[in-house]
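Peer 1: Pasted the sequence and its predicted model underneath.
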Amino acid sequence: MVSTLRRYVEHESPSDSPEAVAAFVELIASDFAALSPRIRQHKLNGYGPALQIDFPGPRRSPRVLLLGHTDTVYPLGTLETMPWRERAGKLCGPGAFDMKGGIVQALFAMKALQARGPLPCSITLLLVPDEEIGSPGSRALTKRLAPDCSAVLVLEPAAAPDGACKTARKGVARYTLRIYGQASHAGLDYERGASAIVEAARQIIDIHALSRPQRGLTVSPGLISGGTRPNVVADFSEIVLDVRFFTTAQAARADAALRSLRPHDPRCRLQLLGGMERGPFERSAATVRLYRLAAKVAEKLGFPLAEASVGGCSDGNFTSALGIPTLDGLGAVGDGAHSQHEFVVAREMPRRSALLAELITSVAEAKAK
């Protein structure tokens, strides 16, 4: 497993390099080809290919979707300053934790299932090339394949530091607030101007007050721009907002509040653009049942499996919103996603792979009852 992960990490695959992602997809496909599945690549305009690997099960058996991604946040050349390293039981390198370790664990889970004999159910592995940038090219494919599945098991990293699986994720909305003011000379005609930058500062205070972090709702002004020169009262400013929420009700309230914003200076005008990007992955009864099944499997394997709610999104948000039982965080155990200290705990990889294999079997058995 370690040598496979090293090969994967050393094939850099940033979202913005379709060629690099395509090369990594070919490497994964060649590894899975030894298991004789049906392999298909979906071309996506402007992105690398999505990889679909199908393992047929018994006739009329349920289908389980294993969901993950091949892209990383690290630009080409990162390996020069952040090379593969093995130290103190940690496997370090760009994308090791998020989420090439999860792909390796899925490969070995499928090897284990095939070694036992006939598969317990049909299994589809879908690896998309653009998850780190919001899945703009692949989300339609995910939404098309998922409804045919009885459960979705997401290969994203486990929650740090204890390896909990994820039973809820926040949704995300993105907005751009454009502010139009009136330009004037900052020295000769200051009072005639209506500063879009001053208005933006006032709006940011109002926007910040919408956050309820203790309830899981955050409204964060992440980018601001405006003005042309220091001696000109700015006639334009723009704020880009990141909104996170655990429920659709929170999203609706935040949306309504943002759309009700009014200018403090009546000479200014506001324009709000944007909206929902990913709905929340809510802790549904179906997800809880799937988690409890996984916890029983983990107990039989000799380790506890906790659950967690997290602020980041994944493609599991899409499948959960479709009402399909979805369990996330079934990938590698480690820490440091998107950072210089990203790592996977080596000793956890075999048992997380075993957890995945046994959970697939348990899902099939539960559906057969």
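Peer 2: Arrived safely.
Peer 1: rest of the way, CA atoms for contacts and neighbours
Peer 2: Fine.
Peer 1: same for the helix or strand Arg202 falls within, what does it pack against?
Peer 2: Arg202 belongs to helix 196-208 when assigned by DSSP states H and E. The helices and strands touching helix 196-208, judged by 3 or more C-alpha pairs under 8 Å, 6 or more residues apart in numbering; DSSP states H and E, are strand 171-180, strand 218-226, strand 236-245.
Peer 1: unless I'm mixing things up, Asp315 is touching Glu131, no?
Peer 2: Yes: assessed by C-alpha atoms under 8 Å, Asp315 is found in contact with Glu131 at 7.0 Å.
Peer 1: mind listing what Gly163 touches?
Peer 2: With contact taken as C-alpha atoms under 8 Å, 6 or more residues apart in numbering, Gly163 is in contact with 305-306, 332-334.
Peer 1: and here's the other structure:
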Amino acid sequence: MKKLLLLSALLCGHVAHAQKLTATERKIVASVQQNMPKNEKLLEQVVNINSGTLNVQGVREVGTVFQKEFEALGFKTEWVAMPASMQRAGHLVAQRKGTKGKRLFLIGHLDTVFELDMPAGKFTRLTDSTATGQGVNDMKGGNVVMLAALQALQAQGLLKNASITAYFTGDEERGGTGPEARADFIARARQAEIGLGFETATNLHTVATARRGASTWQLNTYGKAAHSSGIFRPDVGDGAIFEAARILNAFRETLSKEQFLTFNPGLLVGGSEVVYDAARARGQVVGKTNIIAPTATVSGDLRFLTEVQKETARTAMRAIVAQSLPQTRAEITFTDGIPGMAPTAGNQRLAALADQCSHDLGLGPVAAGDPGARGAGDISYVAQYLDCLDGLGVSGKGAHAAGETINLKEFPKLVERAALMIYRLTK
């Protein structure tokens, strides 16, 4: 009897939520469910194509698969080429122009971190609710969520007057250098009103209203080469390696407690002779234990939530670098990368829309996640120009590592939510 009462309560709750959907919205949900087997096959197809950023042919091959799917939905597609010297595949753009509702800019990327020489498996079902494969959640699954949502709307004739640009970059994981890499991306985004990113969802109940930015820094320290027996003497000094250690430890002591700010020295070389190749992230060094090192190089990253936080941190780091140990000197340079996506009122309104759609679908609440838990992403390049929401892709675990998974149980639910959001924004 108790089991019957519980089942009745659950069914009543589902019906109550379903009644919050209009007849058109219920048809959208039905279309999503009908198309899921086909779209899971599509996901398997693109996952089984290696598209590491530097595998230009593979990135283009994945893009061509999506290009055909978007053209079938009536989108006009084109490839935005990058300079040959950049050695990147370029970007796929699919566009429909209309006059109804908000102008949307939907963001995905075709590349993965898995290059041809890295271990990464094909699409493989592990259980009824889990599958693995290279880029299955970051972010080939997210690309399919976007496409599947639009397919459900097209099936009901709801894209006729919508203004939507779907933009798939080819080098999100290892961005090409120079302003050309994102110039077209930014220009097209500025013509829209709302940006929706389909990067990995933390889970069914979390979206991203903010993301940290990422930049790099390089520290060079110099000391006086001499016999090790004279180290710390006033005329010899402390050497380049101790100066690098002083600076790194001062960074840690001064800045490590600040919320959302992180800085990581990822490579350090020091000795009598140092050759550092920044492009290849490699260093060669020669040194002896009885020689005080005259030079050291450290390279690292700096992650931050806002531009103000980034600049404040850089000012503090420069001040620390300027306080040299005896007979040493140091210099630090900073290189901008992906900007931060600050949490704005407009972004929060989009999170509220996701929450409402989720409730109306009977899926439970949705809230903004911790920005510190997410890395940098393409959406941050345009977040200063329009309201943005990210984390609308598939859920899963282990992104950027062999064994990366997708939660197949949540996959259709996330497509339903995305379709409902796009419909309500464009109707």
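Peer 2: Yep, that arrived. Worth saying up front: this structure is predicted, and the values here are computed from it rather than measured.
Peer 1: ok, the residue positioned nearest the centre of the second structure to Leu389 of the second structure distance?
Peer 2: Closest to where the C-alpha atoms of the second structure average out (C-alpha atoms, centre = their mean) is Gly377, at 3.2 Å. Applying C-alpha to C-alpha, to the nearest Å, the value for Gly377 of the second structure to Leu389 of the second structure is 12 Å.
Peer 1: Arg252 of the second structure too?
Peer 2: Distance, Arg252 of the second structure to Leu389 of the second structure, using C-alpha to C-alpha: 32 Å.
Peer 1: Neighbour count for these two, which is higher?
Peer 2: Higher neighbour count among Arg252 of the second structure and Leu389: Leu389, with 29 against 13, using other C-alpha atoms under 10 Å.
Peer 1: The second structure: which residue goes with Ala294 of the first structure?
Peer 2: The pairwise alignment with the second structure assigns Ala294 of the first structure to Ala354, based on TM-score structural alignment.
Peer 1: which SSE is its match in?
Peer 2: Going by DSSP H and E, Ala354 of the second structure is in helix 345-360.
Peer 1: Can you pull out the residues in contact with that helix?
Peer 2: Around helix 345-360 of the second structure, the neighbours that count as contacts under C-alpha under 8 Å, 6+ apart are 17-18, 20-21, 207-210, 364-368, 387-389, 417, 420-421.
Peer 1: That one vs the first structure, mean deviation?
Peer 2: Following the fit onto the first structure, the mean deviation recorded for helix 345-360 of the second structure is 0.8 Å by mean C-alpha distance after the TM-score superposition for the first structure.
Peer 1: pretty sure Gly239 of the second structure is touching Ile292, no?
Peer 2: Yes: look at Gly239 of the second structure against Ile292 with C-alpha under 8 Å: they come within range, at 5.7 Å.
Peer 1: Can you get me the centre-to-centre distance for the longest helix seen in the first structure and its chain?
Peer 2: Determined from DSSP state H, the single longest helix within the first structure is helix 348-368. Offset of helix 348-368 of the first structure from its chain centre (C-alpha atoms, centre = their mean, to the nearest Å): 22 Å.
Peer 1: Superpose on the second structure and give me the mean offset of the helix holding Arg202 of the first structure.
Peer 2: Averaged out, helix 196-208 of the first structure is 0.9 Å away (mean C-alpha distance after the TM-score superposition for the first structure).
Peer 1: Where in the second structure does that helix fall?
Peer 2: Under TM-score structural alignment, helix 196-208 of the first structure corresponds to residues 240-252 of the second structure.
Peer 1: Could I get the buried residue list for that stretch?
Peer 2: By 16 or more other C-alpha atoms under 10 Å, the buried positions in stretch 240-252 of the second structure come out as 240-244, 246-248, 250-251.
Peer 1: and if you look at stretch 36-45 of the first structure?
Peer 2: For stretch 36-45 of the first structure, burial by neighbour count (16+ other C-alpha under 10 Å) applies to 37, 39, 41, 44.
Peer 1: what about it, how long is it end to end?
Peer 2: Per C-alpha to C-alpha, stretch 36-45 of the first structure runs 28 Å from first to last residue.
Peer 1: coming back round to it: quick check, nearest of the contacts of Gly163 of the first structure to Gly93 of the first structure?
Peer 2: Taking C-alpha to C-alpha as the measure, Gly93 of the first structure lies nearest Gly334 of the contacts of Gly163 of the first structure, at 11.7 Å.
Peer 1: residue contacts, Arg182 of the second structure?
Peer 2: Arg182 of the second structure makes contacts with Tyr381, as judged by C-alpha under 8 Å, 6+ apart.
Peer 1: what kind of secondary structure is it in?
Peer 2: Following DSSP: H, G, I helix; E, B strand; the rest coil, we place Arg182 of the second structure in the helix state.
Peer 1: Can you find the partner of it in the first structure?
Peer 2: For Arg182 of the second structure, the aligned position in the first structure is Arg139, judged by TM-score structural alignment.
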